[in-house]
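Peer 1: all I have is the shape, not the residue letters:
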């Protein structure tokens, strides 16, 4: 189940809520009972193997092995 991050505007607390994607836009109350919250944008880090293939190495960016800087 996806996890969504929220921040309370009243007390400044940040907290997480687990809920189905169909309820992603629903507001959430903070653990202290305040209703003035905002949903935060979350980042997802994906590492490791995809479909059993090794993660790509090198790359096309600077210091990826092809520009001679590293």
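Peer 2: Perfect, I can see it now. Note that the structure is predicted; figures quoted are calculated from it, not measured. Numbering: from 1, shown residues only.

Peer 1: please make it C-alpha for all contacts and neighbour counts, starting now.
Peer 2: Will do.

Peer 1: at which residues are the strands of this protein located?
Peer 2: For the chain, the strands defined by DSSP state E cover 3-8, 14-18, 37-39.

Peer 1: who does the second one touch, helix- and strand-wise?
Peer 2: Spelled out, that is strand 14-18. strand 3-8 (3 or more Cα pairs under 8 Å, 6 or more residues apart in numbering; DSSP states H and E).

Peer 1: okay, pairing it with this:
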């Protein structure tokens, strides 16, 4: 079951809830009982692209000549 992160606008607490994807947009109450919460974006959803360089056709480090 996916975990979603929320932040309470009343007290500033950040908390996580495990819930089905079908309930991801449903309101969440913070552990202190406040109802004014907002769902946060996960780093996985925000960081969808890779910044790692593409592998070279030389076969990696040893095939690329960097292993002297």
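Peer 2: That came through, no problem. Computed from a predicted structure; not experimentally measured.

Peer 1: just to revisit the earlier point, need the strands of structure 1 in CSV with mean neighbour count and distance to residue 28 of structure 1, can you?
Peer 2: Shown next, in CSV, are these (neighbours: other Cα atoms under 10 Å; distance: least, Cα to Cα, whole Å):
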stretch, mean neighbour count, distance to residue 28 of structure 1
strand 3-8, 18, 8
strand 14-18, 15, 8
strand 37-39, 18, 7
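
Peer 1: can you redo those strands as TSV with distance to residue 57 of structure 1?
Peer 2: Converted to TSV, those look like this (distance: least, Cα to Cα, whole Å):
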stretch	distance to residue 57 of structure 1
strand 3-8	30
strand 14-18	34
strand 37-39	35
